[in-house]
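Participant: okay, here's the prediction I keep looking at, along with the sequence it came from:
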Amino acid sequence: MSKIICSAAIRGAHKIVDMAEERYQAALKKYGPEQEVAFPNTAYFLPIIYSMLGAKVEKLGDMGDIFTECRKLLPEQVSENLWLPYLAPALDAGMATFFAEEMFEAVRYLEEPNFYTKTEDPLADNIWLGAADDVIFRKRGVEFVDGTAPGFAAIMGSPADPEMASKIALELQEKNLYIFMHDQTGGISMPEQLVKQDVQIGWNTRLVPFGKSYSTAVFAIGFACRVAMAFGGIKPGDYKGNLIYNKDRTFAFVMAFGPVSDEWYANAAGAINWGFPTISDYDIPQVLPTGICTYEHVVSQVPHEEIVQKAIEVRGLKVSVTKIDIPMSFGPAFEGERIRKDDLFMECGGGRTTGVEVLVSKEMDEVEDGKITVEGPDIQEIEQGQNLPLGILVEVAGREMQSDYEPILERQFHHLINYIQGLMHMGQRDIMWLRIGKAAVEKGFSLSHIGKVLHGKLHQEFGAIVDKIQVKIYTTQEKVDEVMELAKSVYEGRDERLGSMTDETEEVFYSCTLCQSFAPSHVCIITPERIGMCGAYNWLDGKASYQINPTGPNQPIPKGECLDPALGIFQGINEFVDQASRGAVTDLACYSLMNSPMTACGCFEAIAAMLPQCNGIMVVNRDYMGMTPSGMKFTTLAGMAGGGAQTPGFMGVSKHYLTSPKLFLAEGGLARLVWLPKMLKEEIKDKLIERAEAAGLPGFYDKIATEEEGTTEEEILEFLKKVNHPALEMESVV
């Protein structure tokens, strides 16, 4: 490895450790060793230190031992006369750098609590977000294992030209990567360059401004460490497992702009430990042989026009991007883009106009593949602010197409339209809402481009069942009303078909092992009355997925003999789970929280937990950040319920399952539900009231406590007694 690079990295590491320890000593003198320190709202402590050393840094005094470890790792400064292999010492120096920087940033949170926004999106007066909390991490981290986001680019500094900065960011987004931004080049930062170009930054667009100093690189590396622990089953302290997991699974790299300081070299050396190479536009020595990284370790003097492609090549990332022939960029990175009032050209649906979207299956000779028609005014024919009614009718035909698949394909409209840069789509069916931004119109957007996206992507994703697709888009009230009439009859038929299905009417359930890559013993069982705990897969989705990919993660399971109808124990399910979990799980009760409950990965929408004093069950969703009556926040509960282990009394669930007749059937059903966060309770209010009435529990909705009634079991028990909650009269299950 280059002596120049390694010498600089070791020098930089010494500077950083000295700087961090100086700040630590000052804080220790001011606050004392018992002062708590932490990154906000995380169960992973200081994640790099926790993952590499297994050490929980919770107080200032805990940092002393870590600084001792840093000093052990730091090699001596490289002299002019010393010629040795430098790779190992440089890597040690890089690791010491990250340990020191994590502690430096933890002290910063203590001394400057408002230095970072601690939000998902920048604020008007502060663009620097700081470390991702566990709510953000759980929401985004799973994308690094399910393929939605293959990795991230950790950007140090920025190109001087705002237009070039925007172009590079856009190209990275189109590769579905997250872009983590740090530090400055000559006082210029990447996020500020993007804002100048009216580019939205924040977690929703995958353009994440972590911090304005090089030390915030630990927020990116720490995120990768948490992915390995949360979704890869890597234990804290298993440094080798964590490093190998990230090298093989998290396709990340460092992209450095401008002169490279000793401190940047030290951070680059740290990143190489994880297999993350550095690609630079500056004239620095290169490290081309392979070793720790998949290919080269450091590549320099790369022109800005080529730097993204070079980074992809060096990291060994196989990105498959099918170009959709539209003038706007397209990809998952734009799914969270918002079209605000000042950016708005026009909108359809959402109560402003009539809006409806529907997909129907037809006979083969009734569909002309690739035919896209727009009947009525198109975008270029109207003035800004002239809203239009909108009807989107997609007609498909296929030898393997079935009517049960229609809602599955139709559900793709939401994210596929959102993938178009400059468009924002909300809702579905006849409550859809489309906003079109000025920037998209300026690039030549036409409503026909929605048709091109739907045609191309539905073919790609559902080619096994769909042979022909045609798209009809209407913007005249008369034609939209016709589509609305057709759609309502289709919706009604679907609801009847789906609503009439029960676990008893179907002899086959479906598995989902999509998350076994990070929870090897987890097997999700999807039934007509129990949607997958991630909220993304229902029984029909499992059926369609199997049809599309017979060897994929969704396999049909003949449920076999029912061994216990209350617990939901089936012979066929047990045999499948035993085999699919490789013997880790041998018995599964589909309807119980307390007896052989279903395992969970880490993607669940919510967690159910028993409250013994209340003789009932609470459910908390991942967006709720406060304390729960169990004495644990969501992040702590996630550690109890996830990882593929069966933990009686704790179980991952979807929001939809809370209104299922099979909810906690073994424990007495809905009547056991005693506490929900207010946001979740209100979100499912109508369905919850309907389900309670069907279960013979009139007025039950008002008997469910929220955080307004209390966050301890004692407080909840007092409320339950006051409202005469039925759980108090039920048999104890503890």
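Facilitator: Cool, got the structure. Numbers count the residues shown, from 1 in each chain.
Participant: use CA for all of it now, contacts and neighbours both
Facilitator: Fine.
Participant: I'd assumed Trp264 was in contact with Arg11.
Facilitator: No. Contact between Arg11 and Trp264 fails when scored by Cα atoms under 8 Å: they sit 10.6 Å apart.
Participant: is Ala600 in contact with Pro520, as I believe?
Facilitator: No. Between Ala600 and Pro520 there is no contact, the gap being 10.4 Å when judged by Cα under 8 Å.
Participant: any shared contact partners between these two?
Facilitator: Common neighbours of Ala600 and Pro520, counting by Cα atoms under 8 Å, 6 or more residues apart in numbering, are Gly644.
Participant: this is the other structure I want to compare:
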Amino acid sequence: MIPPLREVEKPGQIFNGPKQYKNMLERVIDPEKINVQADCIEMSELYAGERVKEGRIVKGFELVEVGRGDGIEIVGDRRDIMGIHVLVSGVTDDSAQAIESIFSEVINRMRGVEYRFRKENVRIIVSEEVEEKFSAECVGRIIYDAVKSIPAVKSVKVRMICDENEFMKIIEKSRRVHENREKKSESLKDSDVGRFYGCVSCQVYLPHHVCTITPDRPSPCGTIYSEAKAAEELKLVHYYFPVDRGRTIDEHKGEYEGVNRAVEEMSEGAITKVKLHSALDSPPPTGNYAEAIVFYIPEEDGFGIVDRGYRKKTPTGLTFDSMEKIIVGQQVEGFVGVSFAYMRSRSFLKGDGGWNRVKWVSPNVYDFIMEFLPYELLKSIKTMG
């Protein structure tokens, strides 16, 4: 059952202020599920789509684990780093990882604050107007109240990591935990389940964008199937929804009748067909926070992959940022946003030849794929510093 659509901006439609914007928000956020307020900073769901173009950039990570403890602990006083490490009891590990998805929701409700990306790639942009109000103590209290409001959660311990040594220690732990969760989910295949999950979180910024998350196809921002499943079941946030897989149209490229129907409805007809494992033929649209972009290289009749951290030009002459501007919120054949988790998938670009057609990757991607691709295949893939 797909949640009903509400009125959103149409292409070329003039934005008419808070009332119209609130209608957009109601389809992706359920304020009643995470109803938190704060004395330390102004908060409202109306601020959830606010873009902060200039301000202090805070590097962070998000990690929720099953564990014991209660209260809020502030570790260190650095202002350029802020890791969020939460221990919860009363829920399973699948539910714990789903709880991570609410951090961006509640922090983005702060006036003058924008929370970007997921897991170990978090960036928080703090505008000058709220510089004095935004603090680890403030964020910690809001996160504590948000997680505590989940009925299944029995206890909550929030650790706000602002010490460099502890930050580096826990972010490495976070990376291992997330990698292990991804590996755990790798045994499940698209064909093993009758239900996928859709996500419309980016519709706050991109009114017609929708992602499809399957066992073989994590979202471009890195959300894996078990996370989406647990988040939807817990009803933590309102932007995940179940998608019946339906009849298989093209298993090789990953086209399913139910996915096409859901994408067409949730994009209001902007996209009518998606092939989950292709970059050349009806690729999945790309949202705001893709970890990497796959792009076609005509001269090679193959693909390149560039991660968000690579600032130089790719073999096509385009940078990550310039590609992202072209494809964000769009379905553009020859480009597709992907996550590192999807690179591990047995179905990675299988509709286009998979890793055998990858000719170039950025250095970070190369370091990552060295862990699982055979040496003979790695030799055929170029990279550069």
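Facilitator: Structure's in. What do you need? This one's a predicted model, so the numbers in the text were calculated from it and none came from an experiment.
Participant: the stretch 201-350 of structure 2: strands as residue ranges?
Facilitator: Using DSSP state E, counting those that start in this stretch, the strands of the stretch 201-350 of structure 2 run over 211-213, 240-244, 248-250, 255-256, 292-297, 302-307, 335-338.
Participant: please disregard the earlier target; I meant the stretch 201-350 of structure 1.
Facilitator: Under the criterion DSSP E, counting those that start in this stretch, strands of the stretch 201-350 of structure 1 are mapped to 207-211, 253-256, 278-280, 298-299, 344-349.
Participant: make a markdown table out of these and add distance to Lys721 of structure 1 and mean neighbour count.
Facilitator: Output for those, formatted as a markdown table (distance: least, Cα to Cα, whole Å; neighbours: other Cα atoms under 10 Å):
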| stretch | distance to Lys721 of structure 1 | mean neighbour count |
| --- | --- | --- |
| strand 207-211 | 47 | 27 |
| strand 253-256 | 57 | 25 |
| strand 278-280 | 62 | 28 |
| strand 298-299 | 66 | 24 |
| strand 344-349 | 46 | 22 |
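Participant: to Ser630 of structure 1, which of these lies closest?
Facilitator: Between Ser630 of structure 1 and these, the shortest gap by Cα to Cα is with strand 207-211, which sits at 32.7 Å.
Participant: what range in structure 2 does that closest one sit on?
Facilitator: Mapped onto structure 2 with TM-score structural alignment as the criterion, strand 207-211 of structure 1 occupies no residues.
Participant: spatially central residue in structure 2, please.
Facilitator: When structure 2 is reduced to its mean C-alpha position, the closest residue under Cα atoms, centre = their mean turns out to be Cys221, at 3.0 Å.
Participant: structure 2: matching residues for the single longest helix found in structure 1?
Facilitator: Secondary structure of structure 1 read by DSSP state H shows that its longest helix is helix 3-31. Counting by TM-score structural alignment, helix 3-31 of structure 1 pairs with no residue of structure 2.
Participant: continuing past that helix, what's the next helix or strand?
Facilitator: Sequence-wise, the next helix or strand downstream of helix 3-31 of structure 1 (DSSP states H and E) is helix 47-53.
Participant: how far away from the center of its chain is that following helix?
Facilitator: For helix 47-53 of structure 1, the separation from the chain centroid amounts to 22 Å (computed by Cα atoms, centre = their mean, to the nearest Å).
Participant: against which helices or strands is that helix packed?
Facilitator: helix 87-111, helix 217-231, helix 239-249 (3 or more Cα pairs under 8 Å, 6 or more residues apart in numbering; DSSP states H and E).
Participant: mind putting the strands of the stretch 201-350 of structure 1 in TSV, distance to Ala217 of structure 1 included?
Facilitator: Written out in TSV, the entries for the strands of the stretch 201-350 of structure 1 read as follows (distance: least, Cα to Cα, whole Å):
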stretch	distance to Ala217 of structure 1
strand 207-211	8
strand 253-256	10
strand 278-280	13
strand 298-299	17
strand 344-349	35
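Participant: for these, which one sits closest to Leu588 of structure 1?
Facilitator: strand 207-211 (40.9 Å).
Participant: ok and the closest one relative to helix 217-231, angle-wise?
Facilitator: Angle, strand 207-211 of structure 1 to helix 217-231, by axes from the mean of the first three to the mean of the last three Cα atoms, to 10 degrees: 120 degrees.
Participant: list the helices and strands strand 207-211 of structure 1 packs on?
Facilitator: Under the contact rule (3+ Cα pairs under 8 Å, 6+ apart), strand 207-211 of structure 1 is packed against strand 178-182, helix 217-231.
Participant: winner for burial among the ones you listed?
Facilitator: Counting by mean count of other Cα atoms under 10 Å, strand 178-182 has the highest mean neighbour count of these, with a mean of 27.
Participant: what would the strands of the stretch 201-350 of structure 2 look like in JSON lines with mean neighbour count and distance to Lys273 of structure 2?
Facilitator: As requested, the strands of the stretch 201-350 of structure 2 are arranged in JSON lines below (neighbours: other Cα atoms under 10 Å; distance: least, Cα to Cα, whole Å):
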{"stretch": "strand 211-213", "mean neighbour count": "27", "distance to Lys273 of structure 2": "12"}
{"stretch": "strand 240-244", "mean neighbour count": "23", "distance to Lys273 of structure 2": "14"}
{"stretch": "strand 248-250", "mean neighbour count": "14", "distance to Lys273 of structure 2": "11"}
{"stretch": "strand 255-256", "mean neighbour count": "22", "distance to Lys273 of structure 2": "8"}
{"stretch": "strand 292-297", "mean neighbour count": "22", "distance to Lys273 of structure 2": "19"}
{"stretch": "strand 302-307", "mean neighbour count": "24", "distance to Lys273 of structure 2": "22"}
{"stretch": "strand 335-338", "mean neighbour count": "28", "distance to Lys273 of structure 2": "14"}
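Participant: between these, which gets nearest to Gly76 of structure 2?
Facilitator: In this view, the strands of the stretch 201-350 of structure 2 are compared for proximity to Gly76 of structure 2 by Cα to Cα, and strand 302-307 is the closest at 30.4 Å.
Participant: got the contact list for the closest one?
Facilitator: For strand 302-307 of structure 2, the external contacting residues (Cα under 8 Å, 6+ apart) are 291-297, 314-315, 320, 357-362, 364-365.
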